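1. take this sequence and fold it.
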Amino acid sequence: MEWISLLMFLVVCLVLMLGYPVAFTLAGTALIFSVFGLLTNIFDHALLNALPSRLYGIMTNQTLLAVPLFVFMGVMLERSKVAEELLSSMTNALGRLPAGMGIAVTLVGALMAASTGIVGATVVTMGLMSLPSMMKAGYNQSYATGVIAATGTLGQIIPPSIALVLLGDVLSSSYQQAQLSQGIFSPETISVGDLFAGALIPGLILVVMYLLYSIYVGVFKAQWAPKPTQIEQVSLGDLLSSLIPPLVLILVVLGSILLGVATPTEAAGLGAFGAMIIALFKNKLDLPTLKSVMLSTTTVTSMVFMILIGASIFSLVFRGFGGEELIHSLFENMPGGKIGALITVMVVIFLLGFILDFIEITFVVVPLVAPVLFVMGVDPIWLGIMIAINLQTSFLTPPFGFALFYLRGVTPSSIPTSAIYKGVIPFIVMQLLLLVGLAIWPEIATTLPNMIYG
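-> This is a model prediction of the structure:
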């Protein structure tokens, strides 16, 4: 019977590749297979009786309330032109440095990632704002598109990230499930704050690596990044006025979580309110803008929760056909033990990142494999950061990376797709080096959470 669960997973992947909506593909495929199982008496319908309680749990989950609030914060900052003003000021301030525009894009992209946490929105926004200026200044097409795509994916790992909020909630449930399977009844869980703390150092390391690459390009590949002939002077006051508001907002939101002053949901509410205050001071907050932001927030949030509902139905039916036991037996009999299982999971998640967004992978794949890995002794925080960086790398990898599709959509036809593919290769190498470093030294991700939360 276990082979049916594997067939169901393959059918879901096939239907998704045909372009059908993710949420309805997950739920529809699972229900069709459950009907088949009921008709052939190989599926216990009692499992589906747990669905109402699952859905009620989603509706009352306090952690997931942070999702619409963080989305609201990011969209409000985007509509208030905070990133546009910051990029203009940073470009004028750093333009005389080697690859100064690339450095400015990296710094602004990192701040945007911490502000929005949405990969697609950051890539598109940075592409529309910075690519025309870099092309006008004579920057190499591959370098310009590569740095924009790579910095756009930083929203996957730099907190406060929506991906980490969702991943933290799923890992917490998986960790509790793993403990119960071992007969351990403990209130200990994995919080979103743990993942935020664990992702902070790897995220900063990645930003530093990107900056070092831009400096290398500016010094040793000067023809790729010529200095602009005309640079507008920017006063210190203008630079600080564009830099301080988003920076203070990020520090307040992230700091309140890490210091234990506020929960992620409370901090997200503070961030949403702070974004409105920034927009108000910039005279960008009016009724049409507020309606637009609320509509975008509702759309994104609805998508997330519909996928979560579909994934809940899928996971129940998958377990009903013995899928969980199949995964457990595969991992136990895999050559290399825990290391072999980890490598397999990372490869599968990387490949699925070509056809699934982080939301689907978080809700569908992680709950299936994480409990088994936790039973094998894998650190939950380290695993969460590894998955996040792995997905970030997958989103950049040609030919199917999501970030490449987002950037291609806003890139002039004069820039070939091959230039975008070539430009992201150095950044993929840097991310793989970070993954290897995390595998060798897990303390990179676990030291800060242990220091803060014990």
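
2. C-alpha from now on. contacts and neighbour counts both.
-> Will do.

3. check which helices and strands whichever strand or helix holds residue 37 sits against.
-> Assessed by DSSP states H and E, residue 37 sits inside helix 22-39. Packing contacts for helix 22-39, counted by 3 or more C-alpha pairs under 8 Å, 6 or more residues apart in numbering; DSSP states H and E, involve helix 2-17, helix 287-320.

4. quick check: buried residues in the next helix or strand after it?
-> Going down the chain from helix 22-39, the next helix or strand is helix 51-59, by DSSP H and E. Buried residues in helix 51-59, counted by 16 or more other C-alpha atoms under 10 Å: 55, 58.

5. tilt between helix 51-59 and helix 287-320?
-> 140 degrees (axes from the mean of the first three to the mean of the last three C-alpha atoms, to 10 degrees).

6. which SSE is immediately downstream of helix 51-59?
-> Heading C-terminal from helix 51-59 (DSSP H and E), you reach helix 66-79.

7. got the angle between that following helix and helix 287-320?
-> Using the same axes, to 10 degrees: helix 66-79 against helix 287-320 is 140 degrees.

8. tell me the helices and strands packed up against helix 66-79.
-> By 3+ C-alpha pairs under 8 Å, 6+ apart, helix 66-79 packs against helix 100-116, helix 162-181, helix 264-281, helix 287-320.

9. now do the last one against helix 22-39, angle only.
-> Read that as helix 287-320. 30 degrees.

10. let me know the angle separating helix 287-320 from helix 2-17.
-> Per the same axes, to 10 degrees, the angle that helix 287-320 makes with helix 2-17 is 160 degrees.

11. then the first one?
-> Helix 100-116 and helix 2-17 are oriented at 120 degrees to each other (the same axes, to 10 degrees).

12. count the residues that sit near residue 234.
-> 14 (other C-alpha atoms under 10 Å).

13. same question, the one 4 residues further on
-> Using other C-alpha under 10 Å, residue 238 is surrounded by 12 other residues.

14. please give the structure of this sequence too, so both can be compared:
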Amino acid sequence: MISEYLPLLLFALVFLLILFGYPVAFTLGGLSILAGVLMYDIDFFYLLSLRIYGTMHNFVLIAVPLFVFMGIMLEKSGLAESLLDTMASLFGRMKGGLAVSVVIVGGMLAASTGIVGATVITMGMISLPTMLKRGYSPTLATGTIASSGTLGQIIPPSVVLVLLGTVLNVSVGDLFTAAIVPGVILVGLYIIYIIAVSYLRPDAAPSISKEERQNFWSEGAWKKIVVAFVLPFLLILLVLGSIFAGIASPTEAAAVGAIGSILLTVVQKKFSLTILKEVMRDTTFLTCMVFMILVGATSFSLVFRAMGGDRLLSDLITQGGFSPHLFLAVVLLVVFVAGFFIDFIEIIFIIVPVAAPIFSAMGVDLIWIGILIALNLQTSFLTPPFGFSLFYLKGVAPPEIKTSHLYRGIVPFVAIQILLLVAVIVFPEIVSWLPDWLDN
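-> Here you go, the predicted structure:
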């Protein structure tokens, strides 16, 4: 009887060791191999080599290093700084215009990079001192930056969506298409909230001075707009447009994005061999981390299923009378709490493969599930006291910014995230409308 629950014990032990700080890839792989050898024999792991070889042949996964390269290159290009200066001047007359600019720039960087940590840190270093200098409330400034920086979780091309598509065994292009409407709604809700606060509390988000606006328009404004706004927009259009139009696969579009990011860096006059080496080194580091975790997760999945773990979970859910919505609530809660302690890559490779076959057996749309998990992870990364984005921002914030400013500032944005998450659960059409319209 006890042996039936060994898969759950293995799952719990993996989670416990990760929480104690052991490396995720080696914890997953090491424990799984140990359990496999004890339960079966070493020949059993011949299947593992076949699975890893199959993963190496997965063409979609090539998009991961290409999108990572694209994001890091654009971070080094100075694009964020140019975008923010230009957008702030364009919206300068409006109360809260600088904060609105931060949200729009965050959305554009998300669509250009898809890397949350890099976006939050870049936005924090560039825009937080500027917002504070111009009299913005520390709570509104920090909340705006942290929430805008996490848009890379849901706005394509997102590394999160690429990995979710691979694990859920659904089209990454379909996931990208389905994520567009929720992503745009989220940006819109952020902007509405900022405008409302700006008019209710004008001292919290003052407009830019008339002199600054005049200086912008008198010093080659249109050239700045083309370089800072139009060129990145064209890159996004090339990457996403080629996927949605069916011209290119996500991997091919990622290659276009990588080349485009180099050209944009050249236009910004920031390109050098030193920059290229740094970008290649950082890309290699992040890619190796992702794929080492993938190898560990493949070992875990093989042993977990051989021990009957997926069948055990399915039986427990069936016997417990779980409806699809109740099971969804449990999975989202587990993912939300896990997001406080471990990175999205580990969550996608540990929790999602266990839940996906059950959702599939229940007849639930896996594209919808993928978008919900991405939104849920994004909410988790913003939620005090453990949100990763808050730690990233605190690390680059000026000394006068206290942790309490971060916590109070982010609460309204977390409420907006939860509101959208609930709306997507209640109205799945938010996710399915654009893919259905494009198919027709």
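
15. superposed, what's their TM-score?
-> TM-score for the superposed chains, counting by TM-score structural alignment, normalised by the length of the second structure: 0.95, backed by 432 aligned residues with a C-alpha RMSD of 1.5 Å.

16. and residue 258 of the first structure, which of the helices and strands packed on helix 66-79 of the first structure is closest to it?
-> Smallest distance to residue 258 of the first structure across those (C-alpha to C-alpha): 9.3 Å, for helix 264-281.

17. give the aligned range of the closest one in the second structure.
-> Aligned by TM-score structural alignment, helix 264-281 of the first structure corresponds to residues 250-267 of the second structure.

18. verify the contact between residue 371 of the first structure and residue 180 for me.
-> No. If you go by C-alpha atoms under 8 Å, residue 371 of the first structure and residue 180 don't touch, sitting 10.1 Å apart.

19. more neighbours: which of the two?
-> More crowded of residue 371 of the first structure and residue 180, by other C-alpha under 10 Å: residue 371, with 25 against 12.

20. so which strand or helix has the residue mapped onto that one from the second structure?
-> Aligned against the second structure by TM-score structural alignment, residue 371 of the first structure finds its counterpart in residue 357. Taking DSSP H and E as the criterion, residue 357 of the second structure maps to helix 352-361.

21. mind listing residues that contact that helix?
-> 167-168, 301, 310, 314, 324, 331, 365-366 (C-alpha atoms under 8 Å, 6 or more residues apart in numbering).

22. in the first structure, what range does the next helix or strand after that helix match?
-> Sequence order places helix 366-382 as the next helix or strand after helix 352-361 of the second structure, per DSSP H and E. Aligned by TM-score structural alignment, helix 366-382 of the second structure falls on residues 380-396 of the first structure.

23. for the matching stretch, give me the average deviation versus the second structure.
-> Average distance, stretch 380-396 of the first structure versus aligned residues of the second structure after superposition (mean C-alpha distance after the TM-score superposition for the first structure): 0.6 Å.

24. would you convert the contacts of helix 352-361 of the second structure into TSV that also reports distance to residue 338 of the second structure and neighbour count?
-> Formatted as TSV, the contacts of helix 352-361 of the second structure follow (distance: C-alpha to C-alpha, whole Å; neighbours: other C-alpha atoms under 10 Å):
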residue	distance to residue 338 of the second structure	neighbour count
167	18	17
168	19	21
301	18	22
310	20	21
314	21	20
324	21	16
331	10	16
365	23	13
366	20	19
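
25. want to throw these into a markdown table with distance to residue 87 of the second structure?
-> Below are the contacts of helix 352-361 of the second structure laid out as a markdown table (distance: C-alpha to C-alpha, whole Å):
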| residue | distance to residue 87 of the second structure |
| --- | --- |
| 167 | 37 |
| 168 | 38 |
| 301 | 47 |
| 310 | 50 |
| 314 | 51 |
| 324 | 44 |
| 331 | 39 |
| 365 | 38 |
| 366 | 37 |
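
26. which one of these sits closest to residue 177 of the second structure?
-> residue 366 (13.7 Å).

27. how close does that closest one sit to residue 328 of the second structure?
-> Noted for residue 366 of the second structure: a distance of 11 Å to residue 328 of the second structure, by C-alpha to C-alpha, to the nearest Å.

28. do the same with residue 79 of the second structure
-> Taking C-alpha to C-alpha, one finds residue 79 of the second structure at 39 Å from residue 328 of the second structure.

29. compare those two (neighbour count), which wins?
-> A count of neighbours by other C-alpha under 10 Å puts residue 79 above the other of residue 79 of the second structure and residue 328, at 22 against 19.

30. just give me the match in the first structure for that one.
-> Aligned partner of residue 79 of the second structure by TM-score structural alignment: residue 82.

31. which ones are touching its match?
-> Contacts of residue 82 of the first structure (C-alpha under 8 Å, 6+ apart): 242, 246.

32. what do we get in the first structure for residue 186 of the second structure?
-> Aligned partner of residue 186 of the second structure by TM-score structural alignment: residue 206.

33. ok, that match touching residue 430?
-> Yes. Residue 206 of the first structure is in contact with residue 430 according to C-alpha under 8 Å; the separation is 7.5 Å.

34. just want to know which of the two has more residues nearby.
-> Comparing residue 206 of the first structure with residue 430 by neighbour count (other C-alpha under 10 Å), the higher total belongs to residue 206, at 22 against 17.

35. give the equivalent position in the second structure for residue 163 of the first structure.
-> Per TM-score structural alignment, residue 163 of the first structure is aligned with residue 160.

36. swap in residue 293 of the first structure?
-> Under the alignment (TM-score structural alignment), residue 293 of the first structure maps onto residue 279 of the second structure.

37. adding distance to residue 258 of the first structure, write the helices and strands packed on helix 22-39 of the first structure out as TSV.
-> Supplementary listing: these in TSV, determined by distance: least, C-alpha to C-alpha, whole Å:
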stretch	distance to residue 258 of the first structure
helix 2-17	37
helix 287-320	25
